[in-house]
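> 3D, please:
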Amino acid sequence: MNEPIKKIAVLTSGGDAPGMNAAIRAVVRACSYYSIECVGVYRGYQGLIEGDFEIISSRNVSNIINKGGTILKSARSLEFKTKEGRAKAYKNLKEHGVGGLILIGGDGTFTGGLKFMQEFNFPLVGIPGTIDNDIYGTDNTIGYDTALNTVVEVIDKIRDTASSHNRLFFIEVMGRDAGFIALNAGIGAGAEEILIPEKNIGLEKFVESLNKGKDSGKTSSIVVVSEGDKIGKNVFELADHITESFPEYDIRVSVLGHMQRGGSPSCFDRVLASRLGVAAVEALLDKSTGVMIGITENKISKVELEKAIKMNNDINKELLKVAEITSV
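Below you'll find the model as predicted:
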């Protein structure tokens, strides 16, 4: 662990997020800048176990900064959850002369990486790549800004038809455990109501809010629902409940699904990914390990992987107030 690192491996794991390619590009070119070889690991931890490695040069990552998804692919690996699987991964890394590992992903990725580091004392650094923005230790995760812009653009289009037909639209966005996408996109798109798991308002208060809107003259409404909201079992059950209370509305449900993961990354995500990729390489060269590279108040920051996994980002209470005030 004290030997100079001559080769760094990088992988992407978990759900893809716009900007992952920009991060890969930054890692590869930072390695080239510091005269270190870079190894791309395909299909995440499964590729680590199977030795699916390839040397990547600066020219290999030309013209990918604008592309969504991940050129290194991503895959689930049940085998990596076993000690035998992790031992295979370690053996492959050592055989290829890799001295440090960079992980681009979210909670699941970091959990596996932390276990691997603890067992084999192998230097690794994490980069937060997830559209949910639910990783502790960073103000923004790679892909979050792009996902917000995608959701707002879709809601803007839906609002056109909602207002034309006296419709109430329930729009479900990703966020099983966190409502960051729903809250921010809901405010940005001017939603009449935002339902998130962190603030379970209940069916009665929700109906009361819709009644107030109707009494004030609203003839259509947009309700943004985080998939983890707890009012109903799912957004369709919630829509059925509301249909009974508001027969005058033509109620529709739109589940945005995986379109939120795709698309060309925003400028913000490209710059963020580039900064985090370079900082991750520099962290390994400075002998930092078991940390996640984040961004705090627009400055590069480091947080222990264990903290990033175990602690949660809190919903901004000011934004909750803004959402309440601007939806009247």
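> make it CA atoms for all contacts and neighbour counts henceforth
Will do.
> who touches stretch 213-229?
159, 162-163, 165-179, 181-182, 186, 191-198, 200, 234-235, 249, 328 (C-alpha atoms under 8 Å, 6 or more residues apart in numbering).
> hmm, which of those are the buried ones?
By neighbour count, with 16 or more other C-alpha atoms under 10 Å, the contacts of stretch 213-229 hold 159, 162, 166-175, 178-179, 181-182, 186, 191-198, 235, 249 as buried.
> which of those fall in helices?
Among the buried ones among the contacts of stretch 213-229, DSSP state H puts R159, A162, I181, A182, G186, V235 in helices.
> quick one: which of those residues is nearest to I142?
Lowest distance from I142 to those (C-alpha to C-alpha) belongs to I181, with 13.2 Å.
> who are the contact partners of that closest one?
Shown here is I181, whose contacts under the criterion C-alpha under 8 Å, 6+ apart are D132, N133, Y144, A147, L148, V173, M174, G175, S226.
> here's the other one to compare against:
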Amino acid sequence: MSNIKNIAVFTSGGDSPGMNAAIRAVVRTGLFYNLNVFGIGRGYDGMIHGDIFPMNAKSVANIIQRGGTILKTARSEEFRTVEGRKLAYENLNAHSIDAVVAIGGDGTFTGAAKFIEEHNIPFIGLPGTIDNDLAGTDFTIGYDTAINTVIEAVDKIRDTAESHDRVFVVEVMGRDSGLIALRSGISVGAECVLIPEIKVDYEAMMDRLDRTRKNKASRVIIVAEGDEEGGGFVVAERIKARFPHYDLRVSILGHIQRGGSPTCMDRVLASRLGVAAVEALLEGRRGEMAGLIHGQVSFIPFSKAIKHIGSVNDNLLRIVDILSS
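Predicted coordinates:
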């Protein structure tokens, strides 16, 4: 075990369901190992402006089921500067903080890696993002809740689509990653799933829509917001130009995918990784993200974790094609 006595935890970037469960796990594990635990409000911005405060068991009571993050989150342009990071270091030093747990995604870990390089404070990261687009973990905290939110919403959309014989284009989150669209698309029985990683074959999509018109009263197309064509409304315009007789609607699910009570899977994932993060710091690890690979906790350097996954599971794409025919 190391000489670490005081640790801090913060959330950064976009919020995701399960962040509170992760905060709870970090705080309670720190207390279990007789550490002093501090929270940092509003991510790196709070670190720069001294929003640092002690936390205890009561601080994290009754939060495991809550969405969002009790520590708040913000993006910090100031932290991108040498001067900003120096202020952050001075504030951590003023509270005698020996190590930090950072809960977030790509930008969070990029900032942490730079901070370690300049100021030599150990960081361990937890993957908190609904996009599931980090290397080094099968699933990120918040992803399971987000796709279940999409499923619930699209199931309801399907009811009204079937009642009116309509085609619905549903846009889901995923600026750089189509993993929300892909898994939720299979789960709701979508006719087509359009994602940033794959070039859209519009001829094949139009043929499929025309073919399934005879067997289905409703059709749903799932589009990731980062799709090369520009999202749901652009895709809908292309379809309407080809089939002007279709009764077509567009639904943008937006930020409801980030909110809500986390699923059991996300609560357990956040809890396991929160415990692992504190124990990793005590073992002397630094500059790594804790993740779950094939059910086992593993660690990957920030430099590898922050590289977005560039490909998707071909078998999932094949399943979409088979089941939508």
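> give me the TM-score for this pair.
Structural agreement between the overlaid chains, expressed as a TM-score with TM-score structural alignment, normalised by the length of structure 2, amounts to 0.98; 325 aligned residues with a C-alpha RMSD of 1.2 Å.
> from the ones in helices among the buried ones among the contacts of stretch 213-229 of structure 1, pick the one nearest V125 of structure 1.
Each of these was scored against V125 of structure 1 by C-alpha to C-alpha, and I181 proved nearest at 26.0 Å.
> against A283 of structure 1, how distant is that closest one?
Look at I181 of structure 1 and A283 of structure 1: by C-alpha to C-alpha, to the nearest Å, they are 30 Å apart.
> would you agree M206 of structure 2 is in contact with I239?
Yes: when contacts are counted by C-alpha atoms under 8 Å, M206 of structure 2 is listed as touching I239 (7.3 Å).
> measure S216 of structure 1 to S209 of structure 1 for me?
11 Å.
> now the helices for the stretch 1-150 of structure 2?
Listed from the start of the chain, the stretch 1-150 of structure 2 has helices (DSSP state H, counting those that start in this stretch) covering 19-32, 43-48, 82-94, 106-119, 143-164.
> can you redo the ones you listed as a markdown table with distance to L269 of structure 2?
Listed next are the helices of the stretch 1-150 of structure 2 as a markdown table, based on distance: least, C-alpha to C-alpha, whole Å:
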| stretch | distance to L269 of structure 2 |
| --- | --- |
| helix 19-32 | 8 |
| helix 43-48 | 21 |
| helix 82-94 | 28 |
| helix 106-119 | 19 |
| helix 143-164 | 10 |
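> which stretch among those helices comes nearest V275 of structure 2?
Shortest separation from V275 of structure 2 across the helices of the stretch 1-150 of structure 2 is recorded for helix 19-32, at 5.7 Å, computed as C-alpha to C-alpha.
> show me what G284 of structure 2 lines up with in structure 1.
In the superposition onto structure 1, G284 of structure 2 corresponds to K287 when matched by TM-score structural alignment.
> one more: I309 of structure 2?
Under the alignment (TM-score structural alignment), I309 of structure 2 pairs with N312 in structure 1.
> go on, T110 of structure 2?
Aligned counterpart of T110 of structure 2 in structure 1: T111 (TM-score structural alignment).
> so which helix or strand takes in the closest residue in space to its match that isn't next to it in sequence?
Computed as C-alpha to C-alpha, 6 or more residues apart in numbering, the closest residue to T111 of structure 1 that is not its neighbour in sequence is I309, at 6.7 Å. Taking DSSP states H and E as the definition, one finds I309 of structure 1 inside helix 305-310.
> which SSE is immediately downstream of that helix?
Moving toward the C-terminus from helix 305-310 of structure 1, the next helix or strand (DSSP H and E) is helix 317-326.
> returning to that earlier point: where's the match of T110 of structure 2 relative to A279 of structure 1, distance?
In this structure, T111 of structure 1 lies at 21 Å from A279 of structure 1, with C-alpha to C-alpha as the measure.
> neighbour-wise, which of the two wins?
Using other C-alpha atoms under 10 Å, the more surrounded residue of T111 of structure 1 and A279 is A279, with 22 against 16.
> mind checking how far A236 of structure 2 is from P244 of structure 2?
Distance of A236 of structure 2 to P244 of structure 2, given as C-alpha to C-alpha: 11 Å.
> likewise for S96 of structure 2?
Between S96 of structure 2 and P244 of structure 2 the distance, using C-alpha to C-alpha, works out to 66 Å.
> looking at these two, which has the bigger crowd around it?
Set S96 of structure 2 next to P244 and count neighbours by other C-alpha under 10 Å: S96 wins out with 14 against 11.
> residues contacting the more buried one?
Residues in contact with S96 of structure 2 (C-alpha under 8 Å, 6+ apart) are N6.
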